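1. Whatever this is, show me its structure:
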Amino acid sequence: MNEKKVLLIDDEVSLQRSLTMGLLQKGYQTESCENGMNGLKALEAFKKKQTPLHYVVLDVRLPDIDGIKLLKVIKFNYPELPVVVITGYGSESTAADARSEKADAYLEKPFTIDELTKILEEIPEKASSTDIAEKETAEASEGKAVSAYVLLNFSETANLSDVYQEMYFMDHVLYCDAIKGDFDMAVLLQAEKLSELHDLVEDKIKKLPGVKDICFMAVESPLLPESVNNIIGTVDKALGREKGNPETANNANFWKSASSYVFLEIEKEKLENIYPTLYVNEQVVSCDFTKGKYDIVLLMQGASFAEIDRNIQNKIKPLDGVLRIKESPIIKLFEM
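-> Next comes the predicted model:
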């Protein structure tokens, strides 16, 4: 009898062991992943090798990405692949969220192997992951824009409200924010050529009243394996992220919450592991690899600054290869 394959995404080691052994006795072969990013990598590997995968068992709470968001990404890329959502923190709202994102089943911990296998057997057999056509991820390279961050410091006498209004309406300014920390303002620029952005800085931004220091950081595409780039592209599409689109950062819901820029210095040889983990972090709105003072620029959003701080301390600071972190909360100019 051919064993059916199960991908288990759960960071609880004891559960991985017990489910792997229990499912094996029931005729299922299990591959375990301890976080969401590794789960997406495993799915990519199954597809690339054309290895049939029959089920995903997915925990709601993962160390790097919210399980419901991961469910959305999986169902976006593999709509016919059955996913069973499991959780030790069950609630009606969690169950409703799982159903709304097309989970095939929902199971609260603790549960027995018999309960899990009964659910797997009751799910109608669908196409395996390798039977599903790959979604197109390639985008036309024609007209691809270039971007850069500019961090600014101003003199104490500068009128930041006036400067902000003048900069906001400049050509090539995607968005600008007043921030706390080592700098007073963060600006994201975009144009067809990098030289246009350098000219803007020299001809206009440096001449703004009260400008003291300018830090220019060009956004670059990180050199990552094709499989990781594919994952990042599909995460963008599944979660509605648009590269270089300011609408996410400018919508009303964004400004009702706390938002911060987070600047990272890293060991660049460890970028392959650091960058995708940051990219799927549930509070990261955008993640850019940059050349200049900092290596990575994050825009993070949370219910409060304390929540963002906890995320930084618990999920970003412990990452192997992260050397230094600077957080700059975004502030409303009328609060200054």
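2. drop to CA atoms for contacts and neighbour counts, all remaining ones
-> Will do.
3. element containing Ala178?
-> strand 173-179 (DSSP states H and E).
4. packing partners for the next helix-or-strand element following that strand?
-> Downstream of strand 173-179, the next assigned helix or strand under DSSP H and E is strand 185-191. Packing partners of strand 185-191 (3 or more Cα pairs under 8 Å, 6 or more residues apart in numbering; DSSP states H and E): strand 146-154, strand 173-179, helix 194-203.
5. now with 7 Å?
-> In this structure, strand 185-191 packs against strand 146-154, strand 173-179, with contacts taken as 3 or more Cα pairs under 7 Å, 6 or more residues apart in numbering; DSSP states H and E.
6. Please enumerate the helices of the stretch 101-250 of the chain.
-> Assigned helices in the stretch 101-250 of the chain, in chain order: 113-122, 160-168, 194-203, 226-238, 247-250 (criterion: DSSP state H, counting those that start in this stretch).
7. What's the separation between Ser147 and Cys33?
-> From Ser147 across to Cys33, the span is 35 Å (Cα to Cα, to the nearest Å).
8. next one: Phe305
-> Distance, Phe305 to Cys33, using Cα to Cα: 31 Å.
9. who has more neighbours, those two?
-> Cys33 (21 against 17; other Cα atoms under 10 Å).
10. Looks like that one contacts Ile9 (just checking).
-> Yes - when contacts are counted by Cα atoms under 7 Å, Cys33 is listed as touching Ile9 (4.8 Å).
11. Now list whatever residues contact both of those two.
-> By the contact definition Cα atoms under 7 Å, 6 or more residues apart in numbering, Cys33 and Ile9 are jointly contacted by Gly39.
12. structure for this one too, so we can compare:
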Amino acid sequence: MLILGNADVRHVLDGKDFEVLNAVRHAYLEHARGETAVPESVFLRFPHSARDRIIALPAYLGGGEPVAGVKWIASFPGNLAAGMDRASAAIILNSTDTGHPLCVMEGSVISARRTAASAALASATLQGAEPADGVSLIGCGVINAEILRFLTVVHPELRQVTVFDLDPGRAEAFARRCSAELGVTASVAGHPDDALAAHPLVSLATTATVPHADLRACRPGTLVLHVSLRDVTIGGVLDAVNIVDDRDHVLRAATSAHLAEQHVGHRGFIQATIGELLLDGGDHGRDPRRVTLFSPFGLGVLDLAVADMVLRAARRDGLGVDLPDFLPVRAPAGHTG
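-> The predicted model follows:
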């Protein structure tokens, strides 16, 4: 079995944003075709720490070269105050022939980049009336940093960025980093409504557990990438055109969409999945009079698609540490010793 650490994974993925986008697109298309198996994610929570959680996302991605495995990802927001990353993860890939584990790899980079690629792919699919030359980012962490980078890949004209975070110092530092690394002009909003109103493209990537944004400050025709899933109020969800990655998955675990379903007693407010739109092809312009809300629960097949890309490159380039004796050695047939 192969062990790949963070440096190995970054070695493969750095400079490969288009390849990551294509891997995520492939996973969404296979999911829309019914060529995947995505059981419900399992949430491990702790009795005295409501914000902390570890989630298991098992999945199978079909197609010409099928992949199976699981992502085990922890989110501990308190790590930030200690100078550590909020999220950490490991991904295990298994053989679809024998079930044997093939690889264990560090998964936080894969998780962040597949999330960002998913958001960027949605923004490229759900086009607005005007070019996407600006974006508002609410939540100044790793995920929105990756989302901004992937947005500049699919929208090379994007040059204006407005950011907001509950920690003003963090927002200022984030804005400076965006300007320095991506050559964009970044400014800090003093209130979340100011950020929502600044551009017709918004990304919400926070650690919120209770809905707080009704989206009324957004311009008509705005696309909101609701990556953190629990920011938008029930009214905000029901007023929007709703696109998700999977209806069954997003309507659970107290997401904003789940709360909206409980409120109205049905899921008819969800118009489509991103996979259905990609499979359909053609142009999918946004409603110019309403907010479009993209709420991706985060399917394990996205992690598998990118992890498989990493594993193939790692084998080709001789990366990682191989443990040939990881599994028990089976005695030859007839051996009685």
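13. Drop the TM-score for these two in here.
-> Once superposed, chain against chain, the TM-score is 0.25 (TM-score structural alignment, normalised by the length of structure 1); 134 aligned residues with a Cα RMSD of 6.2 Å.
14. Which one, of the helices and strands packed on strand 185-191 of structure 1, ends up nearest to Thr94 of structure 1?
-> Smallest distance to Thr94 of structure 1 across these (Cα to Cα): 34.4 Å, for strand 173-179.
15. coming back round to it: could you say which of the helices of the stretch 101-250 of structure 1 is packed most deeply?
-> Most buried of the helices of the stretch 101-250 of structure 1 by mean neighbour count (mean count of other Cα atoms under 10 Å) is helix 226-238; its value is a mean of 17.
16. Which strands or helices does that helix pack on?
-> Packed against helix 226-238 of structure 1, as judged by 3+ Cα pairs under 7 Å, 6+ apart, are the following elements: helix 67-77.
17. let's see it at 10 Å
-> helix 36-49, helix 67-77, helix 271-279 (3 or more Cα pairs under 10 Å, 6 or more residues apart in numbering; DSSP states H and E).
18. and Lys326 of structure 1, which of those helices is closest to it?
-> The minimum distance between Lys326 of structure 1 and these falls on helix 271-279, with 14.9 Å, by Cα to Cα.
19. Going toward the C-terminus from the closest one, what's the next helix or strand?
-> Per DSSP H and E, the first helix or strand lying C-terminal to helix 271-279 of structure 1 is strand 284-291.
20. What is the subsequent helix or strand relative to that following strand?
-> Immediately after strand 284-291 of structure 1, counting by DSSP H and E, sits strand 296-302.
21. Met105 of structure 2 is in contact with Asn94, isn't it?
-> No - with contacts counted by Cα atoms under 10 Å, Met105 of structure 2 stays clear of Asn94, the gap being 11.9 Å.
22. quick one, which of these two is more surrounded?
-> Of the pair Met105 of structure 2 and Asn94, Met105 is the one with more neighbours under other Cα under 10 Å, namely 23 against 19.
23. for that one, what are its contacts?
-> By Cα atoms under 10 Å, 6 or more residues apart in numbering, the contact set of Met105 of structure 2 is 2-6, 8-9, 71, 89-93, 307, 310-311, 320.
24. Among the residues you listed, name the ones in helices.
-> Secondary structure assignment by DSSP state H places 6, 8-9, 307, 310-311 of the contacts of Met105 of structure 2 in helices.
25. Which ChimeraX command selects the buried ones in these?
-> Filtering those down to the buried ones (16 or more other Cα atoms under 10 Å) takes a single ChimeraX command:
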select :8,9,307,310,311
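26. Out of the ones in helices among the contacts of Met105 of structure 2, which is nearest to His263 of structure 2?
-> Ala307 (37.5 Å).
27. measure that closest one to Ser179 of structure 2 for me?
-> Distance of Ala307 of structure 2 to Ser179 of structure 2, given as Cα to Cα: 30 Å.
28. now do Asp308 of structure 2
-> Taking Cα to Cα, one finds Asp308 of structure 2 at 33 Å from Ser179 of structure 2.
29. Mind checking which of the two has more residues around it?
-> Using other Cα under 10 Å as the criterion, Asp308 of structure 2 and Ser179 rank with Asp308 on top: 20 against 16.
30. Looks like that one contacts Glu19 (just checking).
-> No - contact criterion Cα under 10 Å: Asp308 of structure 2 and Glu19 do not qualify, at 11.8 Å.
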